[in-house]
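Chemist: Have a look at this prediction, sequence included:
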Amino acid sequence: MSEFRQRGLIAARMLCVMELTDAACYAAFLSHDRKFDGRFFIGVASTGVYCRPVCSVRTPKPENCSYYPSAAAAERQGFRPCLKCRPELAPGLAPVDAGGRYAKVAARLIESGFLADHNCPQLAARLGITDRHLRRIFAEQFGASPIEYAQSQRLLNAKRLLMDTDLPLLQVAHEAGFSSLRRFNEMFCDRYRLSPSEIRQRQQAGSALPASLQFRLAYRPPYDWDWMMNFMASRAMKGLETVEAGSYVRSLTIMQGGKAHPGWVRVTPEPTQSRVVVEVSAGLSPVVPEVLAQMRQLFDLDAEPQDIAEVLGELALPRPGLRLPGAVGGFEFAVRAVLEQQVSVKAAATLAGRLIERCGEVIETPFAGVCRLFPSAEAVAALPVEVLREIGLSRQRAHCLHTLASQQAQGLLRLDFVVDVEAAITRLTELPGIGIWTATYIAMRAWGWPDAFLATDLIIRQRFAGYKPIDIERHAERWRPWRSYAVLHLWQGTPIRLTEPGL
């Protein structure tokens, strides 16, 4: 390794603890270090394109480079996406503060198609903030307005479909959210200065919809895939999901515009490339952006492992690639969390499988272990408490599950796109049978909250023998804002240094 490249690596590591100055960003670009992937994008004046820090093109001169916090911000300045490193594959950023949380949830709502039927003031109202506040935090996080971000996402999704599938151009335009092929061509050419047919090397207009589509998503290494797949396999719900041949497979229903889109998805890691391959069934093709967003959360692909390890210190040393397993849908995981109360992981999976068999809709897939969809809140709420008891639940847990489903079905409970985590936890604990452990566990996994801590968890309390929950909470303060990851490491039995309780 050259001395200059070594200096680049050293300076790039400083990026984790310093502002994104031009010098630090250029050093990270020189190092091509994947831990900076998605943290910023580079606009290159000499070519007119913008790249990821991991791009392997010939490095441009520093004076030709400018730096942006998001793809939308780079496109706002007139740059078009690099066809080699493909900015749409980059991992996102993990929200660790209130502003970041608002911006992240707003971005997820935009990606799910919220602005197709609503305006920015309505988006702000959905988040519980003013339109002005939304625009400010969005600009701080992404360097662009919500509308500009939405336009960028639509075009990047179209580019993804053009490069990763053989869908006809009309189909691409429709599934990317454009009202007509003409409008799609105009916006694409205006923004990227290339036509859709130029992006796609071979156009198959009129070809039939394939059985499945394949996409790739990048992440920042390290990633402990063996641990993650074992975690998923041990909790797999019969009929809904399975882990086979190194891949995770499950059925999925995405609601968009009042319409249900059922299908299946298969996720296969490619560790040598620091990415995953996501295969999506044809039935989910109209909602690909939301499917990919859910897979990002499920596998915690936006995590920043170096930042986490620096805070956790010795706790993270044995397994630096541990990720926070997420969830597909807040209601689904809330049901799972209730079923996990006071039973083993295996027993909870068995109970979930019985519930799915009882009221989950049948779906055809090419996988023997995936044949049903997770039941909707309406379907679970329609089951009397006595019927829920027949799957093996106590009366108390059956009543809790019925209440949870009923409140979700009636729109009295919000379990997706949660912004105010503490308020949502408090709301959950108001339901009969849901205590602080269950509510916090839902926040940890269903909402991807990185700073949840289960001080009352049995294993955690065993690790802190002699400590009261308040003392455990006090000790865990050192792990903010990554206490959810601390929980995972503590569950793995990682040694910890304890001071005298109360100190």
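Modeler: Sure, I can see it.

Chemist: CA atoms for contacts and neighbours, from now on please.
Modeler: Will do.

Chemist: Go ahead and confirm L162 touches R202.
Modeler: No - in this structure, L162 is not within contact of R202 by Cα atoms under 8 Å, at 9.5 Å.

Chemist: Just want to know which of the two has more residues nearby.
Modeler: In terms of neighbours (other Cα atoms under 10 Å), L162 is the more surrounded of L162 and R202; the figures are 23 against 11.

Chemist: Name the nearest residue to the more buried one, ignoring sequence neighbours.
Modeler: What sits nearest to L162 in space, not counting adjacent residues and going by Cα to Cα, 6 or more residues apart in numbering, is R200, at 5.6 Å.

Chemist: Pull the number of nearby residues for that neighbour.
Modeler: Neighbours around R200, by other Cα under 10 Å: 17.

Chemist: Quickly note the distance from it to R358.
Modeler: R200 is 45 Å from R358, where distance means Cα to Cα, to the nearest Å.

Chemist: Report the contact partners of the most centrally placed residue in the chain.
Modeler: By Cα atoms, centre = their mean, the chain has its centre lying nearest to Q297, at 2.1 Å. Listed by Cα atoms under 8 Å, 6 or more residues apart in numbering, the contact partners of Q297 are 325-328, 448.

Chemist: Let's see that with 10 Å instead.
Modeler: Going by Cα atoms under 10 Å, 6 or more residues apart in numbering, Q297 touches 303, 324-328, 445-448.

Chemist: Pull out the buried residues from these.
Modeler: Neighbour counting with 16 or more other Cα atoms under 10 Å marks 303, 324-328, 445-448 as buried within those.

Chemist: Mind picking the two most distant members of those?
Modeler: A303 and V328 (17.0 Å; Cα to Cα).

Chemist: Let me see the ranges of the helices in the stretch 151-300 of the chain.
Modeler: Using DSSP state H, counting those that start in this stretch, the helices of the stretch 151-300 of the chain run over 169-175, 181-192, 196-199, 225-234, 288-298.

Chemist: Looking at these, which is nearest to G493?
Modeler: The closest of the helices of the stretch 151-300 of the chain to G493 is helix 225-234. By Cα to Cα, the value is 13.6 Å.

Chemist: For that closest one, list every residue counted as buried.
Modeler: 225, 228-229, 232.

Chemist: what's it in contact with?
Modeler: Residues outside helix 225-234 that contact it (Cα under 10 Å, 6+ apart) are 235-236, 241-244, 246-248, 269-271, 299, 319, 321-325, 345-346, 349.

Chemist: here's the one I want to compare it with:
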Amino acid sequence: MTDESRYEAVRSRDARFDGVFFLGVRTTGIYCRPSCPAVTPKRENVRYYPSAAAAQGGGFRACRRCRPDAVPGSAEWNVRADLVGRAMRMIGDGVVDREGVSGLARRLGYSPRQVQRQLTAELGAGPVALARAQRAHTARVLLQTTSLTVTDIAFAAGFASVRQFNDTMREIYARTPGQLRSAAPRGGHGRQPAEEGAGRPATTGVALRLAYRGPYAAREVFDFLERRAIGGVEETSGAAGSRTYRRTLLLPCGTGIVEVDEHHAGDRPSGREPGAPGETSGWLDCRLHLADLRDLTTAVQRVRRLFDLDADPLAVAERLGADEVLGELVARRPGLRAPGTADPHELAVRAVLGQQITVAAARTLAGRLVAAYGKPLPSPDGALTHLFPEADSLAEAPLSELGMPERRRATIRTVAAALADGTVSLHAGADRDEAERSLLALPGIGPWSAGYMRMRALGDPDVFLPGDVGVRNGLAFCGADAALSGQWRPWRSYALHHLWQLAASGGR
């Protein structure tokens, strides 16, 4: 984009560019998202920044009206597979907070200096500044949505000290933590920090709104997750349109349970239904129950990946909607997403379980696996009783409980061992091409399994599975050939989901 096109986006308050760039207003010292409802500043008073961290580094504080730190991340980081894209995904997952810049660089396979230089060149801020901006946003959410003490919030958000926390919040928001809490909407921090009862173990409960750029096809996403929900690890309750999806989480510092509601509200015009065509923003209501609050940032990012909340459905629709084959499907299901996963290792095992069998059969096998090898929760939470088995526990397991051929059991053990020893890496910033090559080198892993893992575990938006039965059926209903898929780059994963939806509906 040029400065001219950016200013046009600001003047028209175009929410499509929220998170893509930020504007700092020199006369006020405030930075905003492009869709900020405030009076449009004069062109000569505006500076543009590629990230919130860069705007903060430029001396600007966050706008109190549009809350620019709360917008979904740029969808560019999902598409890009280069150093910067991989680094951004890992920073979002909390790697810098846990392992520092040296840990981030080591995982990326570059020196800290190279990582610093590349991020600064493209985003106007290095990894420390980007992580700091993320910590500040997390802290603001906790201040305004929980009754946790300021000290607990400081360390939960990833700050090294309360003093560092206080200084950062004053610098970014021009308010003390106490003032930010007082400014919360009425009832904003009414949840108790230690929730017990109804069989729930002692955890810290945090209510959040997970923002997305719309439209968002919530019904299809919840259908997808409900059909694949593993007993003991996942459950979906309620009727379509008002369901709640729940699952257990294994996180760096402890365990957790997440609840996400299908019914959601956002910045939509009054009376407009969730997911309606033309909707430009919204959120999913989410509740996280964490054994250790330090896992909050990581848990949020994993839930966002599971529900594909950082996607850009308008960019997808622009490409796929103009296609002769897919145009009608895109118009029929605006905002269709490509769900990822909350646990890449779990997804890899599930992909092997699903080889050449139905979704229902794979779900049954996964339930048996959890019952035999999953780690029980300290106390059951409704139907949630276990964590999905860790890779190292499956690497030597007999798996005789599954009642499946030995060759496929051997494949599960092989994949689990490769994940446990690092032969295959599926973390947030993994090199997608290298991960796929490593997977294909394992006995029993073919193109379908490797591609499915790449799409869901690594969040690649440009995967196509021509050998998949559902894809072939969808193409047949369209009267199309898989050779056309090259026209759908870089959004072939979304094309695949449209074809799956078409096949599941019997061509309707």
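Modeler: Yep, that arrived. Small disclaimer: the values here were computed from a predicted structure and weren't measured.

Chemist: quick revisit: need the counterpart of the residue nearest to the centre of structure 1 in structure 2.
Modeler: Using TM-score structural alignment as the criterion, the counterpart of Q297 of structure 1 in structure 2 is R305.

Chemist: Check E63 of structure 1 too.
Modeler: By TM-score structural alignment, E63 of structure 1 lines up with E44.

Chemist: Surely that match forms part of a strand?
Modeler: No - looking at E44 of structure 2 with DSSP: H, G, I helix; E, B strand; the rest coil, it is helix, so not inside a strand.

Chemist: wait, what's in contact with it?
Modeler: 25-26.

Chemist: same deal with Y373 of structure 2?
Modeler: By Cα under 10 Å, 6+ apart, Y373 of structure 2 lies in contact with 386-390, 393-394, 397, 399, 401.

Chemist: for structure 1, which strand is longest?
Modeler: strand 259-270 (DSSP state E).

Chemist: can you map out the helices along the stretch 351-500 of structure 2?
Modeler: Counting by DSSP H, counting those that start in this stretch, the helices of the stretch 351-500 of structure 2 are 359-373, 391-394, 406-421, 432-440, 447-456, 469-478, 492-504.

Chemist: Same list (those helices) but as CSV, adding distance to E99 of structure 2.
Modeler: Listed next are these as CSV, based on distance: least, Cα to Cα, whole Å:
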stretch, distance to E99 of structure 2
helix 359-373, 30
helix 391-394, 22
helix 406-421, 19
helix 432-440, 22
helix 447-456, 25
helix 469-478, 41
helix 492-504, 32
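
Chemist: related to what we said a few turns ago, as TSV, the contacts of Q297 of structure 1 with distance to Q407 of structure 1 would be great.
Modeler: Output for the contacts of Q297 of structure 1, formatted as TSV (distance: Cα to Cα, whole Å):
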residue	distance to Q407 of structure 1
A303	32
L324	27
P325	26
G326	23
A327	20
V328	19
R445	20
A446	17
W447	18
G448	22
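
Chemist: Can you match those residues up with structure 2 and say which hold?
Modeler: Contacts conserved in structure 2 for these, using both residues aligned by TM-score structural alignment, their matches' Cα atoms under 10 Å: 303, 324-328, 445-448.

Chemist: any idea how far E290 of structure 1 is from the residue nearest to the centre of structure 1?
Modeler: Separation of Q297 of structure 1 from E290 of structure 1 (Cα to Cα) stands at 11 Å.

Chemist: Need the overlap of contacts for these two.
Modeler: Common neighbours of Q297 of structure 1 and E290 (criterion: Cα under 10 Å, 6+ apart): none identified.

Chemist: and D420 of structure 1, what pairs with it in structure 2?
Modeler: Under the alignment by TM-score structural alignment, D420 of structure 1 pairs with D431 in structure 2.

Chemist: which of the contacts of Y373 of structure 2 are also in contact in structure 1?
Modeler: Kept across both, from the contacts of Y373 of structure 2, using both residues aligned by TM-score structural alignment, their matches' Cα under 10 Å: 386-390, 393-394, 397.

Chemist: so which of those residues comes closest to D323 of structure 2?
Modeler: For the kept ones among the contacts of Y373 of structure 2, the nearest to D323 of structure 2 is F388 (39.9 Å; Cα to Cα).

Chemist: Isn't that closest one up against P344?
Modeler: No - applying Cα atoms under 10 Å, one finds F388 of structure 2 not in contact with P344, separated by 11.2 Å.

Chemist: more neighbours, those two?
Modeler: When neighbours are counted by other Cα under 10 Å, F388 of structure 2 and P344 differ, and F388 comes out ahead with 27 against 22.

Chemist: Show me what the more buried one aligns to in structure 1.
Modeler: So F388 of structure 2 corresponds to F374, using TM-score structural alignment.

Chemist: Which residue, neighbours along the chain excluded, lies closest to that match?
Modeler: The spatially closest residue to F374 of structure 1, leaving aside those adjacent along the chain, is G360, at 5.3 Å (Cα to Cα, 6+ apart).

Chemist: hang on, isn't that neighbour packed against P375?
Modeler: Yes - look at G360 of structure 1 against P375 with Cα under 10 Å: they come within range, at 4.3 Å.

Chemist: Please pull up the equivalent of L393 of structure 1 in structure 2.
Modeler: In structure 2, the residue paired with L393 of structure 1 is M404, using TM-score structural alignment.

Chemist: next one: A23 of structure 1
Modeler: Aligned counterpart of A23 of structure 1 in structure 2: E4 (TM-score structural alignment).

Chemist: Wasn't that match part of a helix?
Modeler: Yes - with three-state DSSP as the criterion, E4 of structure 2 is part of a helix.

Chemist: residues contacting it?
Modeler: Contacts of E4 of structure 2 by Cα under 10 Å, 6+ apart are 10, 43.

Chemist: what about it, distance to A331 of structure 2?
Modeler: 31 Å.

Chemist: what's the burial count for the residue lying closest to I172 of structure 2 once chain neighbours are set aside?
Modeler: In space, and not counting its chain neighbours, I172 of structure 2 is closest to R61: 4.7 Å by Cα to Cα, 6+ apart. Neighbourhood size, R61 of structure 2 [other Cα under 10 Å]: 25.

Chemist: do W491 of structure 1 as well
Modeler: W491 of structure 1 has 14 nearby residues by other Cα under 10 Å.

Chemist: isn't it right next to R463, touching?
Modeler: Yes - under the criterion of Cα under 10 Å, W491 of structure 1 makes contact with R463 at 8.7 Å.
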